[in-house]
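[1] Pasting the sequence and the predicted coordinates here, then a few questions.
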Amino acid sequence: MKLFFAKRFEPVRILVVYIAICVAGLLQFVLLPAAHADTGRKSVELLLGDVSLNKLPFVLAYEEGIYTRNGIDVTPMFSKGSVEIIRRSGVDIADQYIFKGDSTPPIKIGGASPTIIRLTTKAGSWDPIILGSTHRTSRWRIVARPEVKSVDDLKGKRIGYSGVGAVTHFVAIVFAERLGWDPQFDWSMLGDGLGVDALKNNYVDAFVGPELHATMAVDAGYKLLADLGDYQLPVAGSSFLFDRAWLAENPDTARRFMKSTVEAIALLKNDKEATFRTLRKWFQMTDPELLEFFYLEAEKLPSKPYPPYEGIKKVMQVYDSHEMRKYTLEHFYDDSFMKELDESGYIDSLYD
């Protein structure tokens, strides 16, 4: 009889144990600050590599107190160069949000592709590890002058990007290849050609632009020629870059940062007004139509920002070299922090 009931209720027992494990895993992240209160609050400078939609979750986490609730003090700052570029498109950033230090902070939110390219082309370059990304497939736009009527018209024209090795440069190359064109000879690729000024001064016929640059160009009367999201190009764009030595010494702080990031993305998707407050303050964006348009783009950010595996593969192919071949794909990323958050069910719980 005992054997009968044991067999009968064995599936139930297994289910109960499974649920208990899942709940324990979830509580690991829900209760993270309290569970590690004795470790002390850490202060971290966060460098935002450019002024773009991909940086919105990190300033939102700062503004809405998400970092503080998770037991870390994070101060996000934009790089000086990125602010100079975005100002050409009519977006201003207050001086207190501009990074003025000389050395790279331990965490940077920036393009994986330029980081990898710099590592393999410039001696002594930083070699961080990628823990996640909000830009794994193309979402950007091509904006053009009025005389360019279609994507086919781009052949033989001047296409602008920010700089060699930048994500805009990489996307332009991959897009040309997708069209069956030679990126070197079927059009002219011009650096420092990103933004409204480049179109206005007739320096370029079109440019590959992040959402914010493209939005401001369209608002200035230029033509939205192509939505690169329709092409699903693999991208190694804005990623969470961690200094390897710092990460080895501060895994708990990194875990709190990653938890804060997925929470900020969920808040962005679930609370439009909180997102608008941050856009108004940090991006000086007040026009209601621009706010709505930008928010629609922001909703496309991935809820589970894993590293850009396919994008990194493509970067290694496009910028192939003797030095690049010294590295494996796995050298560039660590997805264990994202897997912890995902497999525990914590990320899904943010959308229940």
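    Perfect, I can see it now.
[2] For the rest of this, base every contact and every neighbour count on C-alpha atoms.
    Will do.
[3] in this structure, which spans are strands?
    In the chain, the segments counted as strands under DSSP state E are 42-48, 72-78, 107-111, 129-133, 141-144, 158-160, 188-190, 206-209, 223-227, 238-242.
[4] before we go on, here's another structure to hold up against the first:
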Amino acid sequence: MAQRKIKIRGVYRSGSHLPIWEVLQQAGIWDKAGLDLVNFEYCAMPPDAERALFKGDIDFISGDHLTPYGLVARGKPIVSIASPVNGQNASIASREPIKSLHELRGKGIADTPMEGRDGGFHHGRGNHMMYLIRAGIGIDQVNWVESESSDEQFEALKSGKADARFISGAGERYKELGLHVLPLGPLPMINGPTLTTSYTVLHKKKGLGERLVKALVLGIHFAKTKRRKTEKILATLNKRTGEDYQYSRVERMPKKPYPDPQGIINAYELGCIKSPEAKEISPLALWDLHYLRELDDSGFIDKLYKRKVRDA
């Protein structure tokens, strides 16, 4: 007897999360996991997503990495159950050549404000702060030249209003202007389409946690083993959104989407900057990995990758 599908609604916090969810949708994986995704929309700011989750308007959030620590400290039932992206890479573009981040002490860095107008925490800015913290530089030892506009940040660097700016990619645009680019290497960080939900939802919809994790695992497996089909799905997504999502974005996701331990600690430290009361809880208090562990312990994931898959 076929299992009864669970209807679910979700939001994603960034368009960069879309590739893996598009794979799940177009490959019929929600259905295979016993789920019926009836609504999935973009939500710009964490407070709006969290409010919808606690009201029961949605069942999960794709993302939401930093503000939940403060919510857990205040007794809210928010929980993260899987993490398919556990790091990021950045470079620093500067007007003068530098060999390390230490040379930025006292300098101006163009970036987004730490918080949005409604109090939401900008994770990108948080990542940049964590690069400084890990290099032994206090976030108050640099001068932040803040703007919500990426173009204005770029102009601030060009004009000399700022001395440096964190960037992604190789920075060819900056090099062509005679600016200098220093790759910073990987930063362990909970990032991307983390599965975040609430215990209220999980208790109300029995089996939801298991099915959400299984769907994500199946989606990652599809992407890793059916490259041509996945690239076709991403090409359609790119045409629809005007973006340029590459196959590597989903291919590098781990077979078993456990969070990286240092990534948890780094995200927690940023969460404490946003919500100092979070210092009273453990970095692990947000996480419940038993759904993933049970699926892993059953041998399901290992068996998936032992099968021969035809990528037609």
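    Looks like it arrived, so ask away. Model, not experiment: these values are computed from the prediction.
[5] returning to that earlier point: make JSON lines out of the strands of the first structure and add mean neighbour count and distance to residue 317 of the first structure.
    Formatted as JSON lines, these follow (neighbours: other C-alpha atoms under 10 Å; distance: least, C-alpha to C-alpha, whole Å):
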{"stretch": "strand 42-48", "mean neighbour count": "18", "distance to residue 317 of the first structure": "26"}
{"stretch": "strand 72-78", "mean neighbour count": "21", "distance to residue 317 of the first structure": "30"}
{"stretch": "strand 107-111", "mean neighbour count": "24", "distance to residue 317 of the first structure": "17"}
{"stretch": "strand 129-133", "mean neighbour count": "25", "distance to residue 317 of the first structure": "18"}
{"stretch": "strand 141-144", "mean neighbour count": "25", "distance to residue 317 of the first structure": "23"}
{"stretch": "strand 158-160", "mean neighbour count": "24", "distance to residue 317 of the first structure": "22"}
{"stretch": "strand 188-190", "mean neighbour count": "19", "distance to residue 317 of the first structure": "19"}
{"stretch": "strand 206-209", "mean neighbour count": "29", "distance to residue 317 of the first structure": "21"}
{"stretch": "strand 223-227", "mean neighbour count": "18", "distance to residue 317 of the first structure": "24"}
{"stretch": "strand 238-242", "mean neighbour count": "26", "distance to residue 317 of the first structure": "19"}
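[6] Turn these into TSV, including distance to residue 287 of the first structure.
    Output for the strands of the first structure, formatted as TSV (distance: least, C-alpha to C-alpha, whole Å):
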stretch	distance to residue 287 of the first structure
strand 42-48	24
strand 72-78	22
strand 107-111	27
strand 129-133	29
strand 141-144	20
strand 158-160	27
strand 188-190	31
strand 206-209	20
strand 223-227	19
strand 238-242	26
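[7] For residue 20 of the first structure, which of these is the nearest?
    Closest of these to residue 20 of the first structure is strand 129-133, at 28.0 Å (criterion: C-alpha to C-alpha).
[8] can you state the direction angle for that closest one and strand 238-242?
    Using axes from the mean of the first three to the mean of the last three C-alpha atoms, to 10 degrees, one finds that strand 129-133 of the first structure and strand 238-242 are set 140 degrees apart in direction.
[9] Can you say which of the strands of the first structure is nearest to residue 280 of the first structure?
    Per C-alpha to C-alpha, nearest to residue 280 of the first structure of the strands of the first structure: strand 72-78, 16.0 Å.
[10] Out of the strands of the first structure, which gets nearest to residue 60 of the first structure?
    Nearest to residue 60 of the first structure among the strands of the first structure is strand 72-78; the distance by C-alpha to C-alpha comes to 9.9 Å.
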